[in-house]
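J.: Fold the following for me, if possible:
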Amino acid sequence: MTTEKNQVPSVTPPAMDSCRKKKSDDATFLEDVKDHIDEFINASMDEHKTCFKKTISKMFGMSKVVAERNAAENKGIESSLPLRTVVSD
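T.: From the prediction side, this is the model:
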C-alpha cells in the first residue's frame, strides 16, 4: 500500500456523470473499493457538497425524464369500454 497522494486539486467538469473517479478499469473489486474509500476520506467538504448536490439533481432529473417518457407513451392511448347495444332488464 502506498501512501503517496497527488496534491492536485480535483475539479469535476460539469459534463461528468459521476463524482467517482475510477482509477483503472482492470482493478479488482477490493482495489476499487479501497480507492473509493480513499477518495471519500480525502475529499474536501466542498467536494462532498458538490457531489451530493449533483447526485440529488441527477436523481430528480432522471425521475423527470421517466415521467415525461411515460406521459409521451400514454399520450395516444385512450381508455374505452365495450359498447353495449342491448339493454337487458
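J.: make it CA atoms for all contacts and neighbour counts henceforth
T.: Noted.
J.: can you give me the helices for the chain?
T.: For the chain, the helices defined by DSSP state H cover 29-42, 45-74.
J.: Buried residues in the first one, which are they?
T.: By neighbour count, with 16 or more other CA atoms under 10 Å as the criterion, the buried positions of helix 29-42 are 32, 35-36.
J.: One more sequence to fold, the one below, so I can look at both together:
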Amino acid sequence: MPKKKSEEATFLGDVKDHIDEFIHASMDEHKTCFKKTIQKMFGMSKIVAERSSAPEEVESSLPLQTVVSD
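T.: Down below sits the predicted model:
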C-alpha cells in the first residue's frame, strides 16, 4: 500500500508544480504555449484529415440489369 500513497503524492506534487508554473508564467510564455498547443491540435487534425481523405481501394460491383423493350 505505501507505493500507491507515494505515487499519489508524486502526482499531486507534479500537478502543484504545473499550477505554480502556470500562475507565475509571463504573458509571453502563455502566448507561446498557446500557439504551440494550437499548432499541435491542427497538426493532429491535419494528419487525421489526410488519413481519412486518402483514397481507399474499394472494389464495387453493381448489378447489371438488362431491359428489353418491345
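J.: just to revisit the earlier point, dump the helices of structure 1 into CSV; add distance to L81 of structure 1 as well.
T.: Shown next, in CSV, are the helices of structure 1 (distance: least, CA to CA, whole Å):
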stretch, distance to L81 of structure 1
helix 29-42, 55
helix 45-74, 17
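J.: how about stretch 44-53 of structure 1, aligned to which bit of structure 2?
T.: Aligned by TM-score structural alignment, stretch 44-53 of structure 1 falls on residues 26-35 of structure 2.
J.: Show me what counts as buried in the matching stretch.
T.: By neighbour count with 16+ other CA under 10 Å, stretch 26-35 of structure 2 contains no buried residues.
J.: of all the helices of structure 1, which lies closest to V87 of structure 1?
T.: Proximity to V87 of structure 1, assessed across those by CA to CA, is greatest for helix 45-74 (32.3 Å).
J.: got the buried residues for that closest one?
T.: Neighbour-count burial for helix 45-74 of structure 1 flags 47, 51, 54 (criterion: 16+ other CA under 10 Å).
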